[in-house]
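Chemist: sequence and predicted model, in that order:
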Amino acid sequence: MLLGVLKYIGLIQFAVMIFSFPNVNEEAKRFEFNKVKMGGDFRIIVYEKEEEKVLAPIEKAYQLVDSLVEIFSSYSNDSYLSKLNTYKTLTAPPADLVKLMARSQEAFENSNGYFDISIQPVIDIWNQAAKTSRLPTKRKLKRIGTSIGFSNAVLRLDSLSLEISKSSKVNLGGIAKGYIIDKVYQHLYNLGFNNFLIEAAGDIRVFGAPPEKPYWEISVSSDDNSKFNVKLLSGQAIATSGSTYRFRCIEGRKYSHIVNPKTLTPVTHNNTSTVIANDATTADYLASALNIVRDSKTINTIIKKEENSEFIIFSNNGIILKSKLFPFIEQSLN
């Protein structure tokens, strides 16, 4: 039975469908919760015997999401991340911010610099170019590019202090969503829930499976049509990145919201990248990085650095590249 399709215009780059199956286990009931968080739907599905056991933990899960958004948000001037970007230094920063910044450094290194949270100043230039409908000059991009790169931007990273250079701004948008999903996953796991799914703007992590099924079935596409049905095992996460719904138009040409840190220019292709990994944080950043890289050798080098990760890169015309063990269930061609 198809449970639904989520499409987030301006927030998500793809459509994702979650398939459930007939609940033949009368003891396990399906409970679904959905609240708007981070500008989109944050959905939690749990299979449990009694609703009373579910309600309080789910409410605490959403409170956890809110507390993390207060740390990582780029849209709130009161968030810890915004304060870091404004004042360039944070004393006694929140532990979760330190952890995610450290994970972002690992992601930068593992992706050969294609995932870079310090890219925000370049994104600002392209956002301004979209407003004026004029491309930025190479000279301007080159000048701002000297401050790009994790080691150039982040001067101190420990539990006592965070410090970035005066010309830098960091944005955790390509990894924070996955981290928040992982924190909610751990919350539900610690409370003993055996079968659940967490989805934030299309990024998903699961534990257990629907009743009488060995896996969750997820369908991913670059538009509204179901393209690839994928098997997601307990503990795994899936994330997708692309420019289907998020792009800028400058001088009559479409430019993705995703900027290549190597060239300082937005992606112009219409490819979609989907990654399955051991956790949502990893899947989130890898999906973003692989949407930039075009060379298959580099892609395979990056994906091998994260254990048990699989990927597929595709467009509306079909598969462009994929790892050998990407877990298809079936392919739906529309």
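Modeler: Sure, I can see it. Numbers count the residues shown, from 1 in each chain.

Chemist: alpha carbons only for contacts and neighbour counts from here, please
Modeler: Noted.

Chemist: centre of the chain to stretch 95-105, how far?
Modeler: On the basis of Cα atoms, centre = their mean, to the nearest Å, stretch 95-105 sits 15 Å off its chain's mean C-alpha point.

Chemist: next, the one to line up against it:
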Amino acid sequence: MSDAEAARLQALALTEIARLEEIFSLYKESSALQRLNREGTLENAPRELTELLRETRYIHEATGGAFDPSVQTYWDVLASHYGAGADEDSAAEALAEATRHTGFARVKIKGARIVLPRAMKLTLNGIAQGYITDKVAERLSREGARHVLVNLGEFRPTGPKDDGSDWQIGLADPAAPYRIADSTPLRTRALATSAPYSASFDRDGKRHHLLDPATGQSSARYASLSVKARDATAADGFSTAFSLMREEQIARVIERAHDPDIGVHLTRQDGTVRVLGNWIRA
């Protein structure tokens, strides 16, 4: 691939990312998701938003509600309390109140119309990054890029490396995230990782972004959890959900999933590792 062709493909990828951020961003007031959260109803929603919400519905149901984008309601409580220096007790009280405004099953999607229950807000941060990864990979594939690895935090290749070998993806050591603890091959599937250390509200990391939809409490079940799946959307969503679930629950979901080749690599808090499903396949 020439430098000019590489530059052209990179520009296409950046354009696609910017376009999708206008739909899914929680930081841009003009995004479709922010308008939905602000107004509670969105008419003529972008096709990509309704498409991703349908995939979200599938993962929500497949995981018994563990994946639930209405946790944004909890996130707002935590960001407000810890940002203002409030104490833990007052955060707990506000979280208990917020449980009345969660539950993705209550979101109504009909055609291009989306309606949220009163005071509910959604975040797609647990799946949209994977979805955008997929869209960029698909766009590059249509342009003829056969040996590209898209890495937006989640990974999806358009094919093998140009020498025909698999891509090797490093898995961070959760005890020292700057260090690689293991690696895994990737060629036809996508990979996503969820870990408590990636975003927290407090200094000791007890209040972090992996929030239990039922309580608003942060999950400390695993030090890190990675998923391989048919695409980055599924890998991202399932890695978020599985981080909240017991190992036997994860195993049951893998058995029932539409994707028979889901693989999971989890690191327990004691540092031991377990692999579930079809992790080995690239």
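Modeler: Great, that's in hand. For clarity, every value in this text was computed on a predicted model and none was experimentally measured.

Chemist: okay, strands next: where are they in the second structure?
Modeler: Assigned by DSSP state E, the strands in the second structure fall at 41-42, 108-110, 113-115, 149-151, 155-157, 167-173, 176-186, 190-194, 222-229, 263-268, 273-277.

Chemist: can you list the ones you listed in JSON lines and add distance to Thr215 of the second structure?
Modeler: Formatted as JSON lines, the strands of the second structure follow (distance: least, Cα to Cα, whole Å):
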{"stretch": "strand 41-42", "distance to Thr215 of the second structure": "25"}
{"stretch": "strand 108-110", "distance to Thr215 of the second structure": "22"}
{"stretch": "strand 113-115", "distance to Thr215 of the second structure": "23"}
{"stretch": "strand 149-151", "distance to Thr215 of the second structure": "32"}
{"stretch": "strand 155-157", "distance to Thr215 of the second structure": "31"}
{"stretch": "strand 167-173", "distance to Thr215 of the second structure": "28"}
{"stretch": "strand 176-186", "distance to Thr215 of the second structure": "28"}
{"stretch": "strand 190-194", "distance to Thr215 of the second structure": "19"}
{"stretch": "strand 222-229", "distance to Thr215 of the second structure": "18"}
{"stretch": "strand 263-268", "distance to Thr215 of the second structure": "22"}
{"stretch": "strand 273-277", "distance to Thr215 of the second structure": "27"}
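
Chemist: make CSV out of those and add mean neighbour count.
Modeler: Formatted as CSV, the strands of the second structure follow (neighbours: other Cα atoms under 10 Å):
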stretch, mean neighbour count
strand 41-42, 18
strand 108-110, 12
strand 113-115, 17
strand 149-151, 18
strand 155-157, 28
strand 167-173, 16
strand 176-186, 14
strand 190-194, 28
strand 222-229, 26
strand 263-268, 22
strand 273-277, 16
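
Chemist: compute the first-to-last residue distance for stretch 269-278 of the second structure.
Modeler: End-to-end distance of stretch 269-278 of the second structure (Cα to Cα, to the nearest Å): 22 Å.

Chemist: no no, stretch 179-194 of the second structure
Modeler: Stretch 179-194 of the second structure has an end-to-end distance of 16 Å (Cα to Cα).

Chemist: same deal with stretch 224-243 of the second structure?
Modeler: Rule used - Cα to Cα; the end-to-end distance of stretch 224-243 of the second structure is 8 Å.

Chemist: what stretch of the first structure does it fall on?
Modeler: Using TM-score structural alignment, stretch 224-243 of the second structure corresponds to residues 272-291 of the first structure.

Chemist: ok, now how distant is Asp223 of the first structure from Thr240 of the first structure?
Modeler: If you measure Asp223 of the first structure against Thr240 of the first structure using Cα to Cα, the figure is 12 Å.
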